[in-house]
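>>> Just need the structure, nothing else, for what follows:
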Amino acid sequence: MSENIITRHAAPAVERAAKPEVRPPRPGLALALILACQLMVVLDATVVSIALPGIQRTLHFSAAGLSWVQNIYLLVFGGLLLLGGRAGDILGRRRLLTFGVALFTLASLLGGLATNPGLLIAARAAQGVGAAIAAPNTLALIVSTYQEPARRARAIGLFSSMSAGGAAVGMILGGLLTSYFSWRSVMFINVPFGLAIVLLAPRLIREPERHPSRLDLGGAITATLGTSGLVYAFIRAATAGWSAPSTLGCFAAAVLLLAGFVLWEARAAKPLLPLHLLTDRVRAGGYLTMLLLPASMFGMFFFVTQYLQNVLGYSPLRTGFAFLPLALLIFVGARLAPRLVPRYGTRPFLYGGPVLLLTGLLLLTRISAHTGYAGGILPSMVLFGTGAGFTMVPLSITILSGVRPEESGAASGTLQTMQQAGGALGTAVLLTVFSAATRHPAGRTPHALFAHGVSTAMGAAALVIAVALLTIVAVVRPQGRPR
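Here you go, the predicted model:
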């Protein structure tokens, strides 16, 4: 009798102990750590850009060498994201996030202490490795932690606001740090936040169930080299030209490697990227759109920054604050979208957001050497910030819906690969358009020539957004009002 009573009372406790935790003990603090990690790795892609003149003066970089301070981070980050996402599925997402942030933090410290160009570029490459290990596991932790659709949508909304707004925040922070301190501060600022994440993550973030498997090394090598080769080919095209043998060779190598990756994954027992994630029409269209949107967004950030400083004569600090309306609107839109999507569906946002982005870019095609900030740049930033804030969250939700928990790392790693590769590719392609437009002065003043190049590049960016919108309409076909 007593044994039955004990067994009856003990069974629920045993079931509760055996049942995996759905949410961490303090989900708010866990989410704050995950978002801080994402902001660090995204912000670092642009925070250095405003510090580049100071870096060149201090470390005596050549003009060509200076571009690698920015490009090496994007190259390594984009090339290793797929591997980082799949490794998290197998080895543990919290463990990989903590290790990636630790490496990123150490590399930031060494970069701030660099005394020559080689050391700084090596530190930036190491930052890219750490970011590629940590970043795909941030989104995967959100997907596996928040099972309830409404909570997950809100968490993805915050994550997307960090991803979309981080680039603009990086410019603001870069302007502040370089104006009041030095370029080294943009590297040192990562250290205290990185240490806090490393110390607190094991206590606040629940480690999801791991899925032991063999890491697909063949897929990892071909994906990393192929993605890196493609990004480098576009970077090379912007500097050496599209017809240069080195550019054509990089493109050929990248195509062969990526084709080899697809063939390898089709036969692999435990693929790095399960190809059925791409056979779904909606998800495949979403990934393509996620490649195209950052391509125009990062290009817009890059060229408007140059226009404000080179044509309007803004200081780095003033340039950073000029992006404040854009950053605020991205955060507001990303906060509101998760609350509105359950009511209205994703269709109005995935149609309306890109239209706002397209309109903002078309306005920028009209700028000249005499265009002011309030009348010419600010309206575009308002449209662009609103469009980006209301587009990225519904698109992320569309891509990740229906993904099995054991594949959330691969799915989120692919999503972030599209974002980072799109940003790098878009900037490189638009640089090529800008170079072609400014090759023949035709009697223009330097400011007028520069403005003409920016206007032409923004026209190309508008074309990219138009292709993204067409993909959404024809392939993704987002849902209207949910049942």
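
>>> switch to C-alpha atoms for all contacts and neighbour counts from now on
OK.

>>> So Gly402: helix, strand or coil?
Here Gly402 is recorded as coil under DSSP: H, G, I helix; E, B strand; the rest coil.

>>> give me the number of residues near Leu129?
For residue 129 the amino acid is Val, not Leu. For Val129, the neighbour count with other C-alpha atoms under 10 Å is 25.

>>> so which helix or strand takes in it?
If you go by DSSP states H and E, Val129 is part of helix 117-145.

>>> Which elements pack onto that helix?
In this structure, helix 117-145 packs against helix 27-47, helix 63-91, helix 93-112, helix 149-180, helix 408-437, with contacts taken as 3 or more C-alpha pairs under 8 Å, 6 or more residues apart in numbering; DSSP states H and E.

>>> got these as a markdown table, with distance to Leu257 and mean neighbour count columns?
Below are those laid out as a markdown table (distance: least, C-alpha to C-alpha, whole Å; neighbours: other C-alpha atoms under 10 Å):
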| stretch | distance to Leu257 | mean neighbour count |
| --- | --- | --- |
| helix 27-47 | 26 | 22 |
| helix 63-91 | 12 | 24 |
| helix 93-112 | 26 | 24 |
| helix 149-180 | 28 | 23 |
| helix 408-437 | 16 | 25 |
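
>>> structure for this one too, so we can compare:
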Amino acid sequence: MHVHVTSSAVTITDTSPASAVRSPTPPPAADEQKWTPRLWGVLAVLCAVLFLDGLDVSMVGVALPSIGTELGLSTTSLQWIVNGYVLGYGGLLLLGGRTADLLGRRRVFLIALAVFAVASLIGGLVDNGPLLIATRFVKGLAAAFTAPTALSILTTTFREGPARNRALSVFSVFGASGYSSGLILGGLLTSFGWRWTFLTPVPLAILALIAGIALIPKDRPAAGGGHDLLGAATLTSGMLLAVYTVVSAPARGWLDPVTLGSVALAVALLAAFVITENRVKHPLIRLGILRIGTIVRANLSIVALFGSYLSFQFMMTLYLQDVLGWSPLKMALGLLPAGLLVAFGSPFVGRLIDRYGTPRLILASMLSLSLGYVWFLATAGNTPNYAFTILPTMLLLGGGFAFGFSSIMGQATEGIHDDEQGLASGLVNTSGQVGAALVLAGVTALVAGGSHTGTGGTDFGQFFPGVNLVTGVAVVGLALNIIPLLTRYRAKHALASDA
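Okay, here's the model as predicted:
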């Protein structure tokens, strides 16, 4: 979402107000920004919302078996408690980010947070499966507005450079802590009743809402001009249909006529959106932002990070609980080291970004992820040993996530003009969510196929096709980030030789 400049390469775009050019070094004022108590308070509110998002997703995932037993839901219905959230979240992220630019970040953030709290309350009280799924969809819609808006408030509040890198590091800590805490709390709360996993976020969301009203400064819409209603309609419907197709295809079949028809219609709607954006006077999304190499790499990197990490954790959850018979709490504790590494390692990433830049940190992230999966494949066998195989893998994945999350978010929003911060934030969040859904759908299909290959579901054999896929995704992410750095190094070496 910006023009990125490193010590070895400078990319320059046009100088119109809608575009952004990053200077070779952060502006001097970036070092001078004073962290006042109110500034810390704003960051705390934003972090609390990200914490709630991670907390909610992981707690509900642990509680699914209990929900199915009490409400009499089939496995297919249970998956929609997760996928309903993904559908709303992934389908409206781009619109959510741009809406914040058009209507004001504070207003959109607070309204969406209030909707999140109400949907959480209703979800904890219902006794009907379809209504529970509907509340999850509404929560996903709310998160589609809070997530990119929170990131855009952060990137416009903290100046580009050390201050923003530090804030992003703290921000990522709370995301990881929310997910890690949700695993543990989900196991504990489910023992008292699955409804507590839905009700617990309610008071936290209300407190964040009150603090947000008091601390987040009022702002005016950052983007002016008219409203692109046709673009909004085609983008929203196209994204919703695309995400629906991704999450429903494993159960229905990728070659099913309904799946193929949904794919064709989603492509047509998104194509209509692109045509619209190239013709209207005030487009919802300036497509020129996608011509910036660092923006594209950041968005593809988040696909590799989220897609591989979440899919591998999904497989380990199934293996540890369904195959080995671990309790939800024991399983959560087994996977916790990765989250702890992210929580304790992320505060230092901001300093590393200041020193080495986002491209090198993203490369380190992709390398750590790839090594983790390769180690697992090399040592697992049919019965992976926790201490020798699973624990080292989770630590490598945690390190990869710690290096990658803040760095990718920083590169995806760095240098972008204020009137496109919501767009940039929505774009990278959309890439992460939709990418994770795509990879998880592929993994689910492969694991389902592997369960009929003769292993009988008694060992890890059925999961290996899925691990092969996530390894490939991580390696592709590694290649995407190492090739530009190698190219720049060779060009720099060639210039030095000529001199």
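
>>> returning to what we had before: residues in structure 2 aligned with the helix holding Val129 of structure 1?
On structure 2, the counterpart of helix 117-145 of structure 1 by TM-score structural alignment is residues 129-157.

>>> now do stretch 302-322 of structure 1
Using TM-score structural alignment, stretch 302-322 of structure 1 corresponds to residues 314-334 of structure 2.

>>> And the matching stretch, what's buried?
315-317, 319-321, 326, 328-332, 334 (16 or more other C-alpha atoms under 10 Å).

>>> Show me which positions of the helix holding Val129 of structure 1 end up buried.
Those would be 117, 120-145, for helix 117-145 of structure 1 by 16+ other C-alpha under 10 Å.

>>> Val138 of structure 2 against Tyr85, yeah?
Yes: in this structure Val138 of structure 2 lies within contact range of Tyr85 using C-alpha atoms under 8 Å: 7.4 Å.

>>> how far apart are the match of helix 117-145 of structure 1 and its match in structure 1?
Following superposition, stretch 129-157 of structure 2 is found to deviate from structure 1 by 0.9 Å on average (mean C-alpha distance after the TM-score superposition for structure 1).

>>> Thought Ser144 was touching Ser408 of structure 1, still the case?
Yes: the pair Ser408 of structure 1 and Ser144 qualifies as a contact (C-alpha under 8 Å) at a distance of 7.4 Å.

>>> where do the helices sit along the stretch 201-350 of structure 1?
217-240, 245-267, 276-279, 281-310, 316-322, 324-344, 347-364 (DSSP state H, counting those that start in this stretch).

>>> Tell me which of the ones you listed lies nearest to Asn4 of structure 1.
Smallest distance to Asn4 of structure 1 across those (C-alpha to C-alpha): 47.1 Å, for helix 324-344.

>>> tell me what that closest one is packed against?
Counting contacts by 3+ C-alpha pairs under 8 Å, 6+ apart, helix 324-344 of structure 1 is packed against helix 149-180, helix 378-400.

>>> In JSON lines, list those along with distance to Ile6 of structure 1.
Output for these, formatted as JSON lines (distance: least, C-alpha to C-alpha, whole Å):
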{"stretch": "helix 149-180", "distance to Ile6 of structure 1": "37"}
{"stretch": "helix 378-400", "distance to Ile6 of structure 1": "44"}
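
>>> does Thr393 of structure 2 really touch Trp375, like I thought?
Yes: Thr393 of structure 2 is within contact range of Trp375, at 6.7 Å (criterion: C-alpha under 8 Å).

>>> Between these two, point out the one with more neighbours.
The neighbour count for Thr393 of structure 2 versus Trp375, taken as other C-alpha under 10 Å, is higher for Thr393 (24 against 17).

>>> The equivalent of the more buried one over in structure 1 and Ala122 of structure 1, how far apart?
In structure 1, the residue paired with Thr393 of structure 2 is Ser380, using TM-score structural alignment. Using C-alpha to C-alpha, to the nearest Å, Ser380 of structure 1 is found at 37 Å from Ala122 of structure 1.

>>> now the helices of the stretch 201-350 of structure 1 in TSV, with distance to Arg439 of structure 1?
Converted to TSV, these look like this (distance: least, C-alpha to C-alpha, whole Å):
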stretch	distance to Arg439 of structure 1
helix 217-240	13
helix 245-267	19
helix 276-279	40
helix 281-310	17
helix 316-322	26
helix 324-344	31
helix 347-364	20
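
>>> closest to Leu469 of structure 1 out of these?
Smallest distance to Leu469 of structure 1 across those (C-alpha to C-alpha): 6.1 Å, for helix 347-364.

>>> From the chain's centroid, how far away is that closest one?
Offset of helix 347-364 of structure 1 from its chain centre (C-alpha atoms, centre = their mean, to the nearest Å): 19 Å.

>>> Kindly report the same for stretch 409-420 of structure 2.
That offset, for stretch 409-420 of structure 2, works out to 16 Å (C-alpha atoms, centre = their mean).

>>> Stretch 240-247 of structure 1 too?
A distance of 27 Å separates the centroid of the chain from that of stretch 240-247 of structure 1, by C-alpha atoms, centre = their mean.
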